[in-house]
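1. Fold the stuff below for me.
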Amino acid sequence: MTAPDAVLHLERETVVHAAPNAVRRLVADVSWWPLLFSATVHVEVLERRTGTDRLRIWAFDENAHRAGRPAVRTWTTTRRLLPDTGTAIVFAQDAPQAPLAAMGGEWRFEPREDGGCRLVLAHHARVSEGTLADHPWIAAMVTRTADAQLAAVKAAAELGRGLDEAVVTAGRAARFRGRAAEAAEALADADRWPLLLPQLAGLRVGAAGPHAWLLERSGRPFAVCVAPVVGRLVVKQLAVSRSCTALTGEWTVRPATDLAGSEPVEEVLVTLRRRGLTAARGAARRRLLTALTRDTARLVRQRETAGV
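-> Model prediction:
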């Protein structure tokens, strides 16, 4: 039997001036998480069945980085999306890391008379050894994370249709001769990045966890890269400009074989897609989009020139 003082139950909440079903859709769509949640680097959908998702999440842990531990944590979680729009999205980690024996919770979207939503983020956790008093950082971490996520969802949901305008996207692709397997290997070779992309020459690249790297500039975290699968590299920039509150990108390489006469020509298609969140509007947003598009094209040209 688990001792009561080894179990954590914690609920945090906020009022969102948006309809519950709109708030629920936002939380349910994991493609938003890296833009909304500052610690979330990437979310990969591993399995999707009716009403149930299994996800792998990568997150940047600034406290671990400061303590000299691997700065990127990753775990898998299973969540259930209950059919009633006012009910919870329930989640639980599949294999929590010690000292946690269990970690899960739920999002609740409770309607208010004014048409808004009482948004609740509840967590439960259980430690495998000792009591919660032996691990005070657990409650502090859960509280800090929950408050930040609630605030982010509230801010995004209350933009309403303006949320789409707050997103800027850019993409570019290039083809070159070569083998896709070799290009994919180069994509995940962090030691080669400064050679392939000159603007990274001043950055320090270090391992930050399994298939994860941290880029630092002048001793400060600049970006996190993770390789979910061979041939893909996801980047989340931690240091962004004033006009851009979040910036993510994804490199992909895949074979693109054409026929030139009777001789097959093996080619590689390299693609970079980037997505940012901004508070800029009007002319300022257009300038940001232009700069992002120009920079994306330059990055792809440099990859193309390097041949990987």
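
2. hey, let's count contacts and neighbours off CA atoms from now on
-> Fine.

3. and residue 274, what does it touch?
-> Applying CA atoms under 8 Å, 6 or more residues apart in numbering to residue 274 gives the contacts 169-171, 247-250, 296.

4. this one next, for a side-by-side:
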Amino acid sequence: MTLTKVTHRIGVPSDVESVYRIVADVSLWPLYFPPTVRAERQSWDGREEHIRIWALADGELRTWQSRRLLDPGRHRVEFHQSHPSPPVAEMGGAWTVEEHDDGCTVVLDHHYRAVDDDPAHLARIERAVDHNSTAELENLRRAVLRAGQEAGLLLEFTDTETVKGPLGEVYAFLYDAAKWPERLDHVAALDLREDTEGLQYMRMDTKAPDGSVHTTVSGRVCERDRRIVYKQAVLPPVLQAHNGEWLFEETAPGTVTVTARHQVILSPEGIAALPEPPSSLDAARAAVRQALGGNSRATMARARAFVEAGSSAAPAPPAS
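-> Model (predicted):
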């Protein structure tokens, strides 16, 4: 099979350690890299790690596992996919952070092969690698440059709801997002694809309180009856990043606690461009908290009403 090699690079006016920290710590990737929906370290021996990535690529959500060798002294991370997902037959490469007098250069190398050397597969991989590499490098640069502002721009919060009913039914309401337009007042339209079970690609039109409609594109990783992790890839202009989770826990027989968790980075430029921008960053944080939290609370309240109504309508079990 033919091996294709490609290199992408970007200059960053910062020290190498700040850049390498983000490259090396895969847990930060869903926050800083738009294509990455979820990233987990599965094993680590101090130099070699095995990770699993879920990421949006070429209009779909895909997952793979990689082996990475970390070399802090050389500011280099080598990677190789141990379980590539078709149409990829082989994928590997390296991140290298090179120091200069005025900052550093980040070099991202890839080498890959397509299944059966199929030209259509190869073109699809080429598009995904080029798009994601360019996006990752630019967002890495932006993340490093805004490091001093991040404490004010990063917003994390949770809301919870208690539901009397079966865990599976509560999970199903949040999982079956295709039915949200008929179930949730703030969802105007929703298109959902799930080519692989548990991996969802979703385009949603959400109605704001002022009547405006915002379109978002998200990837969702669904673990049955446990959690749904999502990442918005197309965002409202006031946000630079938005990650979230729906968590499900049976806290007592027939009682389920649902938690909505949000992690957001605000966009100062997007906020300033609003027709009536908030008076301060604190006001912007409060407005985003209310808007996102309000939608989550409305969704959980509707799930509670839906499940509890269904449970109360169910026939009683026969007496033993």
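
5. What strand or helix carries residue 67 of structure 2?
-> strand 60-71 (DSSP states H and E).

6. which residues of structure 1 does whatever helix or strand comes next after that strand align to?
-> Of the helices and strands lying after strand 60-71 of structure 2 in sequence (DSSP H and E), the nearest is strand 76-83. Alignment of strand 76-83 of structure 2 against structure 1: residues 88-95, by TM-score structural alignment.

7. Which residue of structure 2 sits opposite residue 146 of structure 1 in the alignment?
-> Correspondence of residue 146 of structure 1 to structure 2, assessed by TM-score structural alignment: residue 133.

8. Please name the nearest non-neighbouring residue to that match.
-> Counting by CA to CA, 6 or more residues apart in numbering, residue 133 of structure 2 lies nearest to residue 8, which is 6.7 Å off, once chain neighbours are set aside.

9. got the contact list for that neighbour?
-> By CA under 8 Å, 6+ apart, the neighbours of residue 8 of structure 2 are 107-109, 133-134.

10. any idea whether it is helix, strand or coil?
-> Per DSSP: H, G, I helix; E, B strand; the rest coil, the secondary structure class of residue 8 of structure 2 is strand.

11. The stretch 151-300 of structure 1: helices as residue ranges?
-> Counting by DSSP state H, counting those that start in this stretch, the stretch 151-300 of structure 1 has these helices, from start to end: 162-165, 180-187, 193-196, 282-306.

12. want to throw these into JSON lines with mean neighbour count?
-> Putting the helices of the stretch 151-300 of structure 1 into JSON lines (neighbours: other CA atoms under 10 Å) gives the following:
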{"stretch": "helix 162-165", "mean neighbour count": "14"}
{"stretch": "helix 180-187", "mean neighbour count": "19"}
{"stretch": "helix 193-196", "mean neighbour count": "17"}
{"stretch": "helix 282-306", "mean neighbour count": "16"}
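
13. could you redo these as TSV and give each row distance to residue 42 of structure 1?
-> TSV is the format used below for the helices of the stretch 151-300 of structure 1 (distance: least, CA to CA, whole Å):
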stretch	distance to residue 42 of structure 1
helix 162-165	20
helix 180-187	17
helix 193-196	20
helix 282-306	19
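
14. which stretch among these comes nearest residue 64 of structure 1?
-> Between residue 64 of structure 1 and those, the tightest spacing by CA to CA is seen for helix 193-196, at 24.4 Å.

15. so how far does that closest one sit from its counterpart in structure 2?
-> Using mean CA distance after the TM-score superposition for structure 1, helix 193-196 of structure 1 ends up 4.9 Å from its aligned counterpart in structure 2, as a mean over the superposed pairs.

16. what's in contact with that helix?
-> 187, 200-203, 302-303, 306, 308.

17. let's see 7 Å
-> The list of residues contacting helix 193-196 of structure 1 from outside it, by CA atoms under 7 Å, 6 or more residues apart in numbering, reads 200-201, 302-303, 306.

18. Please state the offset of it from the chain centre?
-> Using CA atoms, centre = their mean, to the nearest Å, we find the averaged C-alpha position of helix 193-196 of structure 1 to lie 23 Å away from the chain's own average C-alpha position.

19. Also stretch 167-186 of structure 2?
-> A distance of 20 Å separates the C-alpha centroid of stretch 167-186 of structure 2 from that of its chain, computed with CA atoms, centre = their mean.

20. Now the aligned partner of residue 230 of structure 2 in structure 1: closest residue in space that isn't a chain neighbour?
-> Residue-level alignment of residue 230 of structure 2 against structure 1, with TM-score structural alignment as criterion, gives residue 235. Of all residues beyond its chain neighbours, the one nearest residue 235 of structure 1 is residue 225 (4.5 Å), with distances taken as CA to CA, 6+ apart.

21. Now do the same contact list for that neighbour.
-> Residue 225 of structure 1 is in contact with 212-214, 233-236, counting by CA under 7 Å, 6+ apart.

22. out of those, what pair is the most spread apart?
-> In the contacts of residue 225 of structure 1, two members sit farther apart than any others by CA to CA. They are 214 and 233, at 12.8 Å.

23. Name the residue in those two with the higher neighbour count.
-> Between residue 214 of structure 1 and residue 233, residue 214 has the larger neighbour count (other CA atoms under 10 Å), namely 27 against 21.
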